[in-house]
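Sequence and predicted structure are below.
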Amino acid sequence: MAKAKATSGRQGAPPQPGEDVESLIDLDDPRLQTEAAQKLMAAARELFVKQGFSATSVSDITERAGMSVGSLYYHYGSKTNLYQAIYMLYQRTQERRARETVAAVRAAGVTNGLRLFLAGTRAYLLGAWEHRDVVRLAADGDTPPGFGLYMRRINQEWMRKNTTLLRESTNLLGQDDALSVRAVVAIVTDAMGGICREVANCATREEAEELVARAIDVFARLADVPPGRP
């Protein structure tokens, strides 16, 4: 996912009508690396999960964090931006997990692009269990205005990166079968949200792992990848 850029001089103020919320947050901003910012994020995450985005007020968050309202606006700019930051951090963690898994599988000698793709997909789905509270939070529909557009951007970027991964790897569905590669990536990308929700709703990690294994098996058959762990 492309790193969101902070608008100069604006992160400390509430967003104005019509502004792109995503442009106001930069996860690498020094203000978001402080203990205060981390406390605010932890408090917001807990409250959003417990009572929803709409029912959680700025004062609820700052009271839980033991901080002032002004501190939240200084660090995040708004409750909406704080929600966005929580999800962006989750997505960054997921992407790093998938990327590191693909690198490890590639280092082990796997060159088939579809196997690499499935390995990264498996890692991403297992990460949904580790961060199931955030997955449920995004899935319940009680999200900030414009969040659906942001999610579509994430999906588009995921599809672009994985299509590139497949096309640059050897032993694909066929060197000239670019449309099949695009079709597989599109189908898996569209399915990811629903499968992540199902993984997050599993009662145990064992159940989540089995569900992920079944999903990868389905994807492998769809992509005509020979049996075996990707």
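Received the coordinates, thanks. Numbers count the residues shown, from 1 in each chain.

use CA for all of it now, contacts and neighbours both
OK.

The residue positioned nearest the centre of the chain and Ala208: what is the separation?
Central residue of the chain (C-alpha atoms, centre = their mean): Gln91, 2.7 Å from the mean position. Per C-alpha to C-alpha, to the nearest Å, Gln91 is found 19 Å from Ala208.

Kindly report the same for Asn162.
24 Å.

Included below, for side-by-side comparison, is a second structure:
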Amino acid sequence: GYADAGIAEIVERSGISVGSLYHHYGGKAGLYVALWEDLSAEQEASAAQAVSAARKSGEIDPIALFIAGARAYLRVCWERRDAARLFLGGEGPSGSSLMRRSRAQRWIAQNTKLLRGPSSGEPAGRPEQVLSLVLTTVIGETGREIATAESEAEATEIIEEVCRILIRLAR
């Protein structure tokens, strides 16, 4: 975890020099943030690509589009499980919980728009926002389980079961 990783261990395991670590990242906290941003960007890009591909194939159901994005996000949690375990574990440098909350709020807002379907021009109501909050939270917590799965088969089984549950919750 973050607290237990020392600079010497980071340098040894990564193969970079102490000077390079400080030059590029400013230290352990900066490296953490850079790696977290990289993982988050990959998860978001994968989800956006999956939603876009589903739309291109003719899918218009907002829940089906949401599930396509959720499935892609969760696949990245498996593919990048070492990083996902670190970041989904909740520990990090000072201020990282605020950073995660801010990202989560943006993610919930995006999911609320996606779940609403073609916009009517009116702002989302409280029930829509709460549904998005619940579904997004389930996906985030599932990411933690996926990252600790014993095998790809187990990760896939969890992903598919959670997607079935998300569909039931969303309807």
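Arrived safely, thanks for sending. Fair warning: this is a prediction, and the values are worked out from it, not measured in the lab.

Could you identify the longest helix within the first structure?
The longest helix of the first structure (DSSP state H) is helix 79-107.

in the second structure, what residues pair with that one?
Aligning helix 79-107 of the first structure against the second structure (TM-score structural alignment) gives residues 28-56.

List the buried residues in the matching stretch.
28-29, 31-33, 36, 39-40, 42-44, 46-48, 50-52, 54-55 (16 or more other C-alpha atoms under 10 Å).

How about stretch 155-168 of the first structure?
Asn155, Trp158, Met159, Asn162, Thr163, Leu165, Leu166, Arg167.

ok, the closest residue to Arg116 of the second structure other than its chain neighbours - contacts?
Setting aside the residues directly before and after it, Arg116 of the second structure is nearest to Pro62 in space (C-alpha to C-alpha, 6 or more residues apart in numbering), at 6.8 Å. By C-alpha atoms under 8 Å, 6 or more residues apart in numbering, Pro62 of the second structure lies in contact with Leu114, Leu115, Arg116, Gly117.

Which ones among those residues lie within helices?
Leu114, Leu115, Arg116.

any idea what the second one aligns with in the first structure?
With TM-score structural alignment as the criterion, the equivalent of Leu115 of the second structure in the first structure is Leu166.

Now that match: closest residue in space that isn't a chain neighbour?
Gly113 (4.4 Å).

just the helices in the second structure please.
Using DSSP H, helices in the second structure cover 7-14, 18-25, 28-56, 62-79, 81-88, 96-116, 126-147, 152-170.

wait, which of those helices is closest to Gly1 of the second structure?
helix 81-88 (5.9 Å; C-alpha to C-alpha).

can you name the farthest residue from the center of the first structure?
Using C-alpha atoms, centre = their mean, the residue of the first structure lying farthest from its centre is Asp176. It sits 31.3 Å away.

now that one: how far from Ala104 of the first structure?
27 Å.

Please convert the ones in helices among the contacts of Pro62 of the second structure to TSV, extending it with distance to Ser132 of the second structure.
Formatted as TSV, those follow (distance: C-alpha to C-alpha, whole Å):
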residue	distance to Ser132 of the second structure
Leu114	9
Leu115	8
Arg116	10
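
Looking at the residues you listed, which is nearest Leu135 of the second structure?
When those are compared against Leu135 of the second structure (criterion: C-alpha to C-alpha), the nearest one is Leu115, at 10.3 Å.
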